[in-house]
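Engineer: Following is a predicted model, sequence given first.
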Amino acid sequence: MDIEEFRAYCFSKKGVSEDFPFDEVTLCMRVMGKIFAITGLDREGFQVNLKCDPDYAVELREQYPEVQPGWHMNKAHWNTVDFEGSLSYQLLQQLVDHSYDLVAKSLKKAEREALEKL
C-alpha cells in the first residue's frame, strides 16, 4: 500500500480529515479531529504510526518484524508499521481499521453521535 492508497483508504471512512499540525512533512489522519494515524513524508520508505490495543500491539510486534513500537509515540498504545514490507494489503487495512475504531470509540458521546450520522 502506498501513500495515496493509504490516504484513499482512510478517506473512505466517516469523519476523516488530514492535516500537517507539526510541520510540512508530518501528515496526520484524524477522525472527528482526533489523530488515528501519523506518517512522515520526508522519510525513505513508507511507515505509519497507528494506535493499537496494548495487548494486540505486543502480539503484532512478536509476529511481524514490520511492526515496531511507535516512533516518538506512547509505545504501549502506538505501533510504527512498515507499509512497504511483506504485510498483506488486507492486514494493513485491518490495522488502519483497528486504529480508527479505537480512536472513534474514545470520542465524547456527542462526537460519536455526530460521527454515526455522517
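Structural biologist: Received, thanks.
Engineer: contacts and neighbour counts: CA atoms only from here.
Structural biologist: Fine.
Engineer: would you list every one of the strands in this protein?
Structural biologist: With DSSP state E as the criterion, the chain has strands at 16-19, 26-31, 34-40, 47-51, 67-69, 78-82.
Engineer: Check which helices and strands the fifth one sits against.
Structural biologist: Other helices and strands packing on strand 67-69, by 3 or more C-alpha pairs under 8 Å, 6 or more residues apart in numbering; DSSP states H and E, are helix 54-63, strand 78-82.
Engineer: Second structure follows, compare the two:
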Amino acid sequence: MRADRLRAFCLEFNDAVEDFPFGPGVSVFKVAGKMFALSSLDATPLTVNLKCEPENALRLRAAYPAIVPGWHMNKRHWNTVTVGELPDRMVRELIEDSYDLVVAGLPRALRLRLG
C-alpha cells in the first residue's frame, strides 16, 4: 500500500478528517476529534500508528515483526505498523479496527450519528 492509498482509506470512514497538529509532515486522522491513525506519509518506510486492544496488540506484535509498540504513543494501546511489510488487506483491517475502537469510546449520541 502506498501513502496515497493509506490516506484515502483513512478518509473513507464516516466523519474521518485529516489534521496536522504536529506540523505539515504528520497526518493525523480523527473521528469526532479523536485520533485513530497517525502517519508521516512521506516517510520511508511508510508506517502508521494505530489504536489496538491491549491483548490483541501483544498477539499481533508476537506474530508480525512489522508490528511493534506504538512509537511516541501509549504502548499498551497503540501499535506502529510498517505498511509495506504486511498485506494491504491486513493493513486495512487494522485501520478499521482502530477507527472502530475510537468510535466505541465516543458518547452514545455520537456513535448513533456515525452509524
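Structural biologist: Now that the structure is in, tell me what you want to look at. Computed from a predicted structure; not experimentally measured.
Engineer: Once they're superposed, what TM-score comes out?
Structural biologist: Here the TM-score of the superposed chains, computed with TM-score structural alignment, normalised by the length of the second structure as the reference length, equals 0.94; 115 aligned residues with a C-alpha RMSD of 1.1 Å.
Engineer: related to what we said a few turns ago, of all the strands of the first structure, which one comes closest to residue 95 of the first structure?
Structural biologist: strand 47-51 (7.3 Å; C-alpha to C-alpha).
Engineer: what's the helix ranked longest in the second structure in contact with?
Structural biologist: What stands out as the longest helix in the second structure, according to DSSP state H, is helix 88-104. Contacts with helix 88-104 of the second structure, where a contact means C-alpha atoms under 8 Å, 6 or more residues apart in numbering, come from 1, 9-10, 13, 31, 34-37, 50-53, 81, 83, 111.
Engineer: Can you give me the buried ones in it?
Structural biologist: Taking 16 or more other C-alpha atoms under 10 Å as the neighbour-count basis, helix 88-104 of the second structure is seen to contain the buried residues 91, 92, 94, 95, 96, 97, 98, 99, 100, 102, 103.
Engineer: So which of those is the closest to residue 19 of the second structure?
Structural biologist: With C-alpha to C-alpha as the yardstick, the closest approach to residue 19 of the second structure among the buried residues of helix 88-104 of the second structure comes from residue 99, at 15.2 Å.
Engineer: What separation do you get for the closest one and residue 59 of the second structure?
Structural biologist: Note on residue 99 of the second structure: its distance to residue 59 of the second structure, by C-alpha to C-alpha, to the nearest Å, is 19 Å.
Engineer: How about residue 9 of the second structure?
Structural biologist: In this structure, residue 9 of the second structure and residue 59 of the second structure are separated by 24 Å, where distance is defined by C-alpha to C-alpha.
Engineer: Then residue 28 of the second structure?
Structural biologist: 25 Å.
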